[in-house]
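K.L.:
Structure here, sequence nowhere to be found:
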């Protein structure tokens, strides 16, 4: 397609500048994600991020525009990494219980790694549970997206005959989520030894209650 004669043609220098801008934004976002994991989303500020990255406040501001936009960008980046590490690899497992088990265990592994730094899904819920606005909406949307994937996986396991026919997918999700919240609380706040193993055993207990009886 021939460019319109009045439209500026892209230049190599322009492309390089755009690429460099994307790289800079990605670096800032990576630093912001690390800060949010340690200090929470409310601990993020343009000034602190500028200090951490060695940039000027105006330089950071140019990439995000506001503290609120920065927080939302961090939530989206966290969710994208969560999907890459937990959700998408689990989809390679067979439909049904193998996929559900993979999703839960990868979720458990990620939370276990985040015990020292903190889970943005969980810490963010504490920070924004009673604070309506775009940041809370973005965080809730990401969590609901993950929950939707889990419910779909539970439903598939029921349809495959791996779980009892009357399995309530939402109820099972509630119980699995409860195990992860308990793990985060006991391991991060109480420093209870063996919390990860208890979360794994809890999952096995839930499966025993919902698992379909062997045919024949």
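P.N.:
Ah, there it is. A quick note: this is a predicted structure, and the numbers were derived from the prediction, not measured. Numbers count the residues shown, from 1 in each chain.
K.L.:
Could you use CA atoms for every contact and neighbour count after this?
P.N.:
Will do.
K.L.:
Which residues are in contact with residue 210?
P.N.:
Residue 210 makes contact with 163-164, 167 under the criterion CA atoms under 8 Å, 6 or more residues apart in numbering.
K.L.:
again, only using 10 Å
P.N.:
In this structure, residue 210 makes contact with 158, 162-168, 172, judged by CA atoms under 10 Å, 6 or more residues apart in numbering.
K.L.:
try this one next to it:
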């Protein structure tokens, strides 16, 4: 009897985990269009075809839902943008990170483009745990670019006198600008322009 009860409990827990993932997947997508403030039990119930009580059971507050949504978006970003390029090193990784970001946008992984670009625009002037969580993820992304650039310097793939912070700033600015223009104008040529500009910036930092 105890085995039966334990098995039933495991099934219930697994069903609950699947439902929570379904809700958070929908929340990440909606937040890129409606903003984190636009998330509600009602909109998520409609998007997932669950009851409001079914959605509410997984999150005891809107703040908890928003924080969980940010964490889910981070997991997606790592899975889609970061993980596929970890096999590369140095300059190849730096270039691949930029390309992976642009592909993430180009493939319309999320309807409103990069989740964190949208969230940063929404929360930039509003102190609090949501902005802190988004800012931490942005720092992690910049940290990945910086580590790859520093490795490229160490491998003599980038000039030793390169201002790495400025190089990373320029590359990040280009992919964010491409995301914004692509979403705003639905124009794939901006991604081609971004790729050309990225190569120009990288070429300028490489040894002659």
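P.N.:
Noted; the coordinates are in hand. These figures come from a predicted structure and were not determined experimentally.
K.L.:
ok, back up a step: of the contacts of residue 210 of structure 1, which is the nearest to residue 142 of structure 1?
P.N.:
Sorting the contacts of residue 210 of structure 1 by how near they are to residue 142 of structure 1, with CA to CA, puts residue 172 at the top with 19.4 Å.
K.L.:
what helix or strand is the residue nearest the centre of structure 2 on?
P.N.:
The centroid of structure 2 falls nearest to residue 77 when counting by CA atoms, centre = their mean (3.8 Å). Secondary-structure assignment from DSSP states H and E places residue 77 of structure 2 in helix 62-77.
K.L.:
In structure 1, what range does the helix or strand just after that helix match?
P.N.:
In the C-terminal direction, the helix or strand that comes right after helix 62-77 of structure 2 (DSSP H and E) is helix 90-106. Per the alignment by TM-score structural alignment, helix 90-106 of structure 2 matches residues 96-112 in structure 1.
K.L.:
Same check on stretch 192-207 of structure 2?
P.N.:
Applying TM-score structural alignment, one finds that stretch 192-207 of structure 2 aligns to the residue range 197-212 of structure 1.
K.L.:
Can you give me the buried ones in that stretch?
P.N.:
Taking 16 or more other CA atoms under 10 Å as the neighbour-count basis, stretch 197-212 of structure 1 is seen to contain the buried residues 199-200, 202-203, 207, 210-212.
K.L.:
Now secondary structure and distance to residue 193 of structure 1 too, for those, in JSON lines please.
P.N.:
Below are the buried residues of stretch 197-212 of structure 1 laid out as JSON lines (DSSP: H, G, I helix; E, B strand; the rest coil; distance: CA to CA, whole Å):
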{"residue": "199", "secondary structure": "helix", "distance to residue 193 of structure 1": "12"}
{"residue": "200", "secondary structure": "helix", "distance to residue 193 of structure 1": "14"}
{"residue": "202", "secondary structure": "helix", "distance to residue 193 of structure 1": "15"}
{"residue": "203", "secondary structure": "helix", "distance to residue 193 of structure 1": "18"}
{"residue": "207", "secondary structure": "helix", "distance to residue 193 of structure 1": "24"}
{"residue": "210", "secondary structure": "helix", "distance to residue 193 of structure 1": "28"}
{"residue": "211", "secondary structure": "strand", "distance to residue 193 of structure 1": "29"}
{"residue": "212", "secondary structure": "coil", "distance to residue 193 of structure 1": "33"}
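K.L.:
just those now: which is nearest residue 31 of structure 1?
P.N.:
When the buried residues of stretch 197-212 of structure 1 are compared for distance to residue 31 of structure 1 (CA to CA), residue 199 comes out closest, at 30.4 Å.
K.L.:
which SSE is the closest residue to the closest one other than its chain neighbours in?
P.N.:
Distances taken as CA to CA, 6 or more residues apart in numbering place residue 179 nearest to residue 199 of structure 1, at 5.7 Å, with adjacent residues excluded. Of the helices and strands defined by DSSP H and E, residue 179 of structure 1 is found in helix 169-184.
K.L.:
Next, the angle helix 97-113 makes with that helix.
P.N.:
Angle between the axes of helix 169-184 of structure 1 and helix 97-113 is 30 degrees (criterion: axes from the mean of the first three to the mean of the last three CA atoms, to 10 degrees).
K.L.:
Against structure 2, what's the mean shift for helix 169-184 of structure 1, could you check?
P.N.:
Relative to the matching residues in structure 2, helix 169-184 of structure 1 has an average distance of 1.2 Å after the fit, by mean CA distance after the TM-score superposition for structure 1.
K.L.:
Residue 20 of structure 2 maps to what in structure 1?
P.N.:
When structure 1 is aligned by TM-score structural alignment, the residue opposite residue 20 of structure 2 is residue 25.
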